[in-house]
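S.K.: Just to be clear, the model below is a prediction. Sequence and coordinates:
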Amino acid sequence: MSFIPCAFLVLLALAHRTTCLQGTWQPLASIAIAPRQEHTTLFVPPDSILLLGGITGDNATTTTNLVQQYSIRKNRWESFPPLPLALNHLNAAFMNDKIYVQRTWRSIAPVPEPRGSAAMGVYDGKVILAGGLKQIQLVSPYVQQTVDSVSIYNAAQNRWVTVPTASSTMPDPRDHACAAVINEHFYVLGGRERGQLKGKGTVLMLDLKDLRAGWTIGPVNMLTPRAGLSCGATGSKIYTFGGEGNLRVDSAVFNEMEVYDVATKTWEELGEMRVSRHGTGAVSVRGKIYVPGGGDVIGIAPVSYFDALVPS
């Protein structure tokens, strides 16, 4: 395939988007033991990336309790104590030198409304849990029960606090969204409601210093509405990767990378992922965004591929 400089692609893009990569992809050591999707990815300072739970085979019966630790410095996977239960689409966060999961190694106050695949953030000793799935069937009739509820856990008090009415529900239900906390604001991007092909494009924002103000909807939608995407934040920017529900390709998986600048409230295309994926979780560490595993076909199709984007 011949190379066409980015400057000339603008002239050729009458019906197509440009695909100029703005950054460098670095292939990393493949996920050890088994491929993985629908897991949760956490950064544990100073040097570890953890993969918790997820699906390792071609159906939901291969849900695992496996927790794996990747050393950034060594570019190597290492052992880690497993979860007490096999879980996929789990909600997990790292805060105050502890890993919090809806069902954890040490029991904490139970979540008010149990669900999976929620948008999550950590701020000021609290875990924010927004939306998610109360039920998902991967076989006919494929029932998927999406919720709009918002819960906040105070770790110091080991309790779920009362959320002001204006913030207690999202503007609309969504699951399989991605989220980031930047400058005391909680952002939820994309997601879906009741099905893989019903991706949303809105950006929701919650001021964590003023929960009584409620949710606001961003003035500009995502360039590519989608769910099952992953994102990582660095500076004022949220980088989004992949997702599922792409009707333009047989796999129905997106390879789009796009970035949202919360300061200017603008979107920009970044090009394509090296490997199209959904159902993974990205983490940002010192300006580099790590994207481990995921599925390369709509539904369940886990891969071991692991790479990181260094934005330009």
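M.R.: It's in. Numbering: from 1, shown residues only.

S.K.: can we go C-alpha only for contacts and neighbour counts from here?
M.R.: Will do.

S.K.: how about the residue nearest to the spatial centre of the chain, what does it touch?
M.R.: Centroid-nearest residue in the chain: Ser230, 3.4 Å away (criterion: C-alpha atoms, centre = their mean). Neighbouring residues of Ser230 by C-alpha atoms under 8 Å, 6 or more residues apart in numbering: 177-178, 240-243, 278-282.

S.K.: Which one (most neighbours) among the residues you listed?
M.R.: The most crowded member of those is Gly243, carrying 34 neighbours; neighbours defined as other C-alpha atoms under 10 Å.

S.K.: So that one is in contact with Thr224, correct?
M.R.: No. In this structure, Gly243 is not within contact of Thr224 by C-alpha atoms under 8 Å, at 9.7 Å.

S.K.: Now do the helix or strand harbouring Ala233: distance to the chain's middle.
M.R.: Ala233 belongs to strand 230-234 when assigned by DSSP states H and E. Centre-to-centre, strand 230-234 and its host chain are 8 Å apart (C-alpha atoms, centre = their mean, to the nearest Å).

S.K.: Below is an additional structure, to be compared with the one above:
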Amino acid sequence: MALTSMPNQPAKGWKTLAPLPDPIGYAGMVAGVLDGRLVVTGGTQWSHPLWLKGTRKFNDEIFVLDSIEGSWCRARAHLTEPCGHFATATTADAIYFAGGTDPKGCRTAVYELRAAGDDYVFRRLPDLPKPTGYAAGAIASGRFFVLGGVADPASTSPSREVWSLDLKKPDAGWTRETDLPGLGLLVSSGGSDGDSLFVFGGMTFVEGKPVPSTTAYRMDQPGGSWERLPDIPEPRVGINSPCPVLADGAIWLVGGYATVWPGAQRDHPGFAAETFRYQPSTRTWSHGPSLPNVGAGDRDAPGDAGPVPPIGAPVVVWKNHVIVIGGEVRISTRTPAVIAWPLTP
């Protein structure tokens, strides 16, 4: 589709914050703001890239950042078990994450994470009805939504199912919502303006082959039907999530990729620097600031200091900045880089 006339913006406005306190970094983390601090946990990294027969490690540590100029510290608390790649969303005082993956496969567990003085506590919520990894998450109308995903990490049959949990009455369990239109999706990205629910991009499969998606959908209220929105200007898989909503109501799609790399894993060119913004009030797309890209580092290392465009990174609005934390920057290569885009006061 045609974009509005807003030109593609350069990457020079990004700030580089202190890197995560792990030299490799993680993808598939969750993040949010608790008691004014930026808090991240979970995720995965590789000991070596896949072509060097590396093994995957799941994270259970919690990392905390007090200020834009500060350095990360490790919290005393840990996840109940190492895991990552959840459906996730946040409120003003809690981080919610559901499903995901661990060394055994996809998970059903659902948690709420809150601050408790100088530390953090987890509350177990009702399990998802079935194991679900690589799903999108969002909170709309007081309900935590989990959209799509797969029951097995190796699956080529992603789900169309949408489930929601009333955060005021979580013991009532999960409610089946209207299925996503079309084919099932994994690694799509969710967003919400508080009331309406949005889902963007992701990967589907046609005759067993992966097909990056341009789709965008909106549900106005729980129990409602899905509305097809104008397509994303190009396919986007693994958009860093949840998609932040800006002061003018625009929803910002940061990162992802448009095509499946057909070449050798070691030669992977990296992911998309171009970003897009969707304005619900006008149903139009525009370009956002491009992500910073200093170029690939050592291609045989499991981590890249960056900054280079990531996928699978959590995005948080904090202290008048949009923060993108870590992520995957090439196949099985992570980054500890943390970047921030200043918002206009």
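M.R.: Everything's here; your move. Nothing here was measured: the structure is a model prediction, and the numbers come from that model.

S.K.: Please work out the TM-score for the two chains.
M.R.: Superposed pair, TM-score by TM-score structural alignment, normalised by the length of the first structure: 0.81. Supporting alignment: 285 aligned residues with a C-alpha RMSD of 2.7 Å.

S.K.: can you redo the contacts of Ser230 of the first structure as a markdown table with secondary structure and distance to Ser151 of the first structure?
M.R.: Formatted as a markdown table, these follow (DSSP: H, G, I helix; E, B strand; the rest coil; distance: C-alpha to C-alpha, whole Å):
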| residue | secondary structure | distance to Ser151 of the first structure |
| --- | --- | --- |
| Ala177 | coil | 16 |
| Cys178 | strand | 16 |
| Thr240 | strand | 24 |
| Phe241 | strand | 26 |
| Gly242 | coil | 27 |
| Gly243 | coil | 25 |
| His278 | strand | 25 |
| Gly279 | coil | 23 |
| Thr280 | coil | 23 |
| Gly281 | coil | 21 |
| Ala282 | coil | 22 |
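
S.K.: And those residues, which is closest to Tyr305 of the first structure?
M.R.: Closest approach between those and Tyr305 of the first structure, by C-alpha to C-alpha: Thr280, at 10.8 Å.

S.K.: Run through the residues that contact the counterpart of that closest one in the second structure.
M.R.: Matched across to the second structure, Thr280 of the first structure falls on Ala313, judged by TM-score structural alignment. Neighbour list for Ala313 of the second structure: 27-29, 240-241, 324-328 [criterion: C-alpha under 8 Å, 6+ apart].

S.K.: Go through the residues you listed and flag which are in strands.
M.R.: Those of those mapping onto strands are 324-325, 328, per DSSP state E.

S.K.: export those residues to CSV and tack on distance to Ala135 of the second structure and neighbour count?
M.R.: Output for these, formatted as CSV (distance: C-alpha to C-alpha, whole Å; neighbours: other C-alpha atoms under 10 Å):
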residue, distance to Ala135 of the second structure, neighbour count
Val324, 19, 28
Ile325, 19, 30
Glu328, 17, 28
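
S.K.: could the residues you listed be laid out in TSV, adding distance to Asp22 of the second structure?
M.R.: Shown next, in TSV, are those (distance: C-alpha to C-alpha, whole Å):
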residue	distance to Asp22 of the second structure
Val324	16
Ile325	12
Glu328	14
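
S.K.: hey, what's in contact with both of Gly243 and Thr224 of the first structure?
M.R.: Listed contacts common to Gly243 of the first structure and Thr224 are nil; contacts here mean C-alpha under 8 Å, 6+ apart.

S.K.: And the helices in the first structure, which stretches?
M.R.: 6-12 (DSSP state H).

S.K.: What's Val291 of the first structure aligned with over in the second structure?
M.R.: In the second structure, the residue paired with Val291 of the first structure according to TM-score structural alignment is Val324.

S.K.: and the nearest residue in space to that match that is not next to it in sequence, what is it in contact with?
M.R.: Among residues not flanking Val324 of the second structure along the chain, Val315 sits closest, at 4.7 Å (C-alpha to C-alpha, 6 or more residues apart in numbering). When contacts are counted by C-alpha under 8 Å, 6+ apart, Val315 of the second structure is found next to 31, 240-244, 322-325.

S.K.: Quick check: of those, which has the highest neighbour count?
M.R.: The most crowded member of the contacts of Val315 of the second structure, judged by other C-alpha under 10 Å, is Ser241 (33 neighbours).

S.K.: Span of stretch 39-56 of the second structure from start to end?
M.R.: Separation of the first and last residues of stretch 39-56 of the second structure by C-alpha to C-alpha, to the nearest Å is 23 Å.

S.K.: wait, I meant stretch 311-324 of the second structure
M.R.: Note: stretch 311-324 of the second structure ends 10 Å apart using C-alpha to C-alpha.

S.K.: Aligned to Ser48 of the first structure, what sits in the second structure?
M.R.: Ser48 of the first structure maps onto Arg37 in the second structure, with residues paired by TM-score structural alignment.

S.K.: Just give the number of residues close to its match.
M.R.: The local packing of Arg37 of the second structure (other C-alpha under 10 Å) involves 16 other residues.
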